[in-house]
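Visitor: Turn this into a structure:
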Amino acid sequence: MKTTGDQQLVKRINRSVLLRLLRIQPGLSRAQLAQESGLTKSTVSLLVRELIDEAWITESDTVNAKGAGRPSTPLQIDGRTRALVGVEVAVDVLRVACVSLAGKILWSTEEPRQGMEPVEVCQQIACLVARAHELLLSWGLQLTGLGVGLPGAFDETTGKVHFASNLGWWNVDFLPLFTAALKQVKLPPMPVYVQNEADTAALSEYEFVEGTPSDSLIFVTCDVGVGAGIVLNDRLFTGQYGGAGEIGHGILQINGPLCSCGRRGCAETFFGARTLDKLTDPSSGGNYLGVVLANLWTTFDPSVLIVGGPSCAKYPGLITRAQETLKAYSAGARMPAPPVRPARYGLLASAVGAAALVLHRQLRPMQAPTGYATNPGAPVSEDTL
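Guide: Below you'll find the model as predicted:
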């Protein structure tokens, strides 16, 4: 006999299946959703009605009239009522983006980080989110959830930042501080998700893509720190404690330059922003970036490599040099390397991806840990997926 909890989980899974199908194939009818999902027509009809009532999806004004049967109504994700907010905590600045469910940027802002201490950073983020929330309300939009990208290893199971060396943070209980700051600015309870900023950047390319996304991609972000967001088999690969993708602290030279993490010879010391700014030819750092891309290629065999971040915006030749280096390794191995391209959202990649993190977690109820509400101890709203 199934319990109520079991039934609610099955319902959430079925709802997420329909939403994911419509994100990949906008315009499917109820009958087509039933065929694609394997659910019964009655179940699909009931769930579609709920999703329409909750402004997750909408019916198209046009109808499909094929054959002698009853005309069908195309369905699509509703981008008119719900919105997401994403925040990137960079080393020197904070970036915030309001994003539609389809990945359209509705509003964004950037401001210098005003303090170094975790409490100060949390309070500044909370004020920015409150500002974004007020704008969304004025536009008649409902804030569905909040995502945050941090430059360090974040452990979802504990809500702790294990290390963010460029912020000077080690073993910071980030989630309690952040939820307390959100409560102080009187934001309503909502799901809150946190992840490494390179991971969120990867989701900007994975969740907000037309058609079926690649089954694997890697996003390399180049700033003061260097990191990689890795998507494999439809989920983020974050490692045991959230440290996967910390490629900036992979060793490129034994006993090389001293890194902010305390080790020597890390990749960050060869093409991190502080190093690039000192070079006569900053694009030469792309040679080392190309080596890292080659290592990521041979380790994960991704469909595509994406490179972004402030260093790429400041020094466009960085990506070009990295592509040339990767091409040389590819030729030597006589194997085709994956394509390398710049980030679609530019400097907002991590912030937009933090918004995408909300969808990524909510549309995968069997994979995702429970989201955090803005009020510590409060449950995540049941109308989320």
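Visitor: contacts, neighbours, all on C-alpha from now
Guide: Noted.
Visitor: The closest residue to F174 other than its chain neighbours and S260, how far apart?
Guide: Of all residues beyond its chain neighbours, the one nearest F174 is K160 (5.4 Å), with distances taken as CA to CA, 6 or more residues apart in numbering. Here K160 is placed at a distance of 20 Å from S260 (CA to CA, to the nearest Å).
Visitor: more crowded one of these two?
Guide: Neighbours of K160 and S260, each counted by other CA atoms under 10 Å, are more numerous for K160; the result is 20 against 17.
Visitor: what sits against the closest residue to I77 other than its chain neighbours?
Guide: Excluding the flanking residues, the one nearest I77 by CA to CA, 6+ apart is I57, at 4.2 Å. By CA atoms under 8 Å, 6 or more residues apart in numbering, I57 lies in contact with L19, V48, L51, L75, Q76, I77, D78.
Visitor: Sequence B follows; please return its structure for comparison with A:
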Amino acid sequence: MPVTGDHQLLKQLNRMALVRQVSTQPGLSRASLAEVLGLTKSTVSMLVRELMDEGWLVERDLIATGDVGRRATPLHLDPGRLALLGAEIGVDEVRVVATNLLGEVLDMRVLPYDESRDPAHCIELAAAGLLRLARRLGSGAGGGGARRVLGIGVGLHGGVDEMLGVLRYAPHLGWRNVDVDEQLRAHFAGTALEGLPLYMQNEANVAALAEFEFTGQSGTDPLVYLSIGYGVGAGVIVGDNLLTGLNGFAGEVGHAILQENGPVCSCGRRGCADALIGLASLPGMEKPSRAALERLVEQVAQGQHEACAAVAAAGGQLGVLLNNLWVAFDPMAIVIGGPALRLGDALVEPACRVLAAYADAAMLSAPELRTSRFGADAVAIGAAALARHRLTRPLDLQSMARRTDKAGRHKPAYFLQ
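Guide: Down below sits the predicted model:
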């Protein structure tokens, strides 16, 4: 329901504050929530009742406190009645998932492209996959009863204008200025997904949100997610918010210069991280594909000198980039993800050695370094996390809607929910 006044906005802010608090601290009682959020007990009770009726929250077993009177009832996110949809429109394929509010995967499909250079075909494939998942959720397929879809997120491989839903440039697909939002909405017209909240962001950004929203790591802030695929990108979370920059292109660390007068990058500069670390820079990857990556993985496993030396060199440059991200953001954790992790220790160990050497030289402790918990599904699950992240932060949506209006394009009313 659109917000039409300050009272409704305040109520929605309080509702979603309750949801976020229960997500961060599962098991809180109504009284504890009132104390933490500075709300009256009667307000919390009313809002909790609404959220339980809608499927956001659920009560669990009573807590024995030892006090006289009614015992506290712990609240948790309800995993059983609502769903989020996420899609990765990738370089080789579309990957779509349905998750519950906790990020647990309910259903998933992987759909290879017939022609990756045709954005309309790839977007249509993503829409078809999302619609199929929505139909299964609505019918209760897989058990557990029918679920209501709250929103849809999309992860895209390139620079994204989230306010307009436009993919500005995807270098490894060759796409420019593709209105993904408009095309998806056209495919959703007349279906169960018509009018639902739809959000999109760069693939590294949504993968960062998967780690932040769905792993109990909300206390890990700042958080940097480094995605290493055919190129290199980063998603950065600071102060509970995704850092997107003035034009939405923050985190394009693939074009940070690591080596003066180094190899030429696709952007025209020399010595970029993309040209030194990205899979497209490695032997046999002139035309990046999953098959080419698997051949490289096999060559490294067999100990072929050229492949091993190239991957080790890329790992050393990765360590330099990790150091630069550390000093730039001082994160609690850096998470490494993306297809390049198929190379395993051959890539990661040299990076860890370089980062440790920098830390020793500075007599400092490097941030926690770990790999993604979601593997190949990180972007698709992260897209679902993007939907939850935006829906539970109404002020962010209002700010985005105002900026979009100034840019001359209307955003749907759900941006003011």
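Visitor: top of the contacts of I57 of structure 1 by neighbour count?
Guide: That'd be I77 among the contacts of I57 of structure 1, by other CA under 10 Å, with 25 neighbours.
Visitor: wait, which of the contacts of I57 of structure 1 is closest to N64 of structure 1?
Guide: The shortest distance between N64 of structure 1 and any of these, using CA to CA, involves L75 and amounts to 10.8 Å.
Visitor: doesn't R23 make contact with that closest one?
Guide: No - no contact is recorded between L75 of structure 1 and R23 when judged using CA atoms under 8 Å, the distance being 10.2 Å.
Visitor: Please enumerate residues in contact with stretch 44-52 of structure 1?
Guide: With contacts defined as CA under 8 Å, 6+ apart, stretch 44-52 of structure 1 is touched by R15, R30, L33, A34, I57, T58, E59.
Visitor: repeat that for 6 Å
Guide: The set of residues external to stretch 44-52 of structure 1 that reach it, using CA atoms under 6 Å, 6 or more residues apart in numbering, is I57, T58.
Visitor: do the same with stretch 69-76 of structure 2
Guide: Outside of stretch 69-76 of structure 2, the residues that reach it under the criterion CA under 6 Å, 6+ apart are V22, P26, G27, L28, S29, L57, V58, E59, R60, L62, I63.
Visitor: most neighbours, which of the residues you listed?
Guide: Neighbour counts for these (other CA under 10 Å) peak at L57, which has 24 neighbours.
Visitor: what residue of structure 1 takes the place of it?
Guide: Counting by TM-score structural alignment, L57 of structure 2 corresponds to I57 in structure 1.
Visitor: do the same with V335 of structure 2
Guide: Aligned counterpart of V335 of structure 2 in structure 1: I306 (TM-score structural alignment).
Visitor: quick one: what helix or strand has its match in it?
Guide: When secondary structure is defined by DSSP states H and E, I306 of structure 1 falls within strand 304-308.
Visitor: and if you look at L318 of structure 1?
Guide: Secondary structure assignment for L318 of structure 1, by DSSP H and E: helix 317-333.
Visitor: what's the next secondary structure element after that helix?
Guide: Taking DSSP H and E as the definition, the helix or strand that follows helix 317-333 of structure 1 towards the C-terminus is strand 340-342.
Visitor: Show me what that next one is in contact with.
Guide: Contact with strand 340-342 of structure 1 is made by L305, I306, V307, G308, as judged by CA under 6 Å, 6+ apart.
Visitor: Can you report how many residues neighbour the last one?
Guide: Pointing back at G308 of structure 1 there. Using other CA under 10 Å as the criterion, the residues surrounding G308 of structure 1 number 26.
Visitor: Now do it against G317 of structure 1, distance only.
Guide: Relative to G317 of structure 1, G308 of structure 1 is positioned 12 Å away (criterion: CA to CA).
Visitor: what sits against the most centrally placed residue in structure 2?
Guide: Centroid-nearest residue in structure 2: V206, 1.7 Å away (criterion: CA atoms, centre = their mean). Taking CA under 6 Å, 6+ apart as the definition of contact, the neighbours of V206 of structure 2 are G382, A383, L386.
Visitor: now do 8 Å
Guide: The contact partners of V206 of structure 2, taken as CA under 8 Å, 6+ apart, are G155, G235, V379, G382, A383, A385, L386.
Visitor: Structure 1: which residue goes with that one?
Guide: Residue correspondence, TM-score structural alignment: V206 of structure 2 in this structure matches T200 in structure 1.
Visitor: mean per-residue distance, the strand or helix carrying its match to structure 2?
Guide: Counting by DSSP H and E, the element that carries T200 of structure 1 is helix 197-206. Taken over the aligned residues, the distance from helix 197-206 of structure 1 to structure 2 averages 0.4 Å (mean CA distance after the TM-score superposition for structure 1).
Visitor: okay, which residue of structure 1 is out on the far edge from center?
Guide: What lies farthest from the middle of structure 1 is A68; by CA atoms, centre = their mean that is 44.4 Å.
Visitor: I'd assumed V358 was in contact with L203 of structure 1.
Guide: No - applying CA under 8 Å as the test, L203 of structure 1 and V358 come out as separate, 10.0 Å apart.
Visitor: Done for today, thanks.
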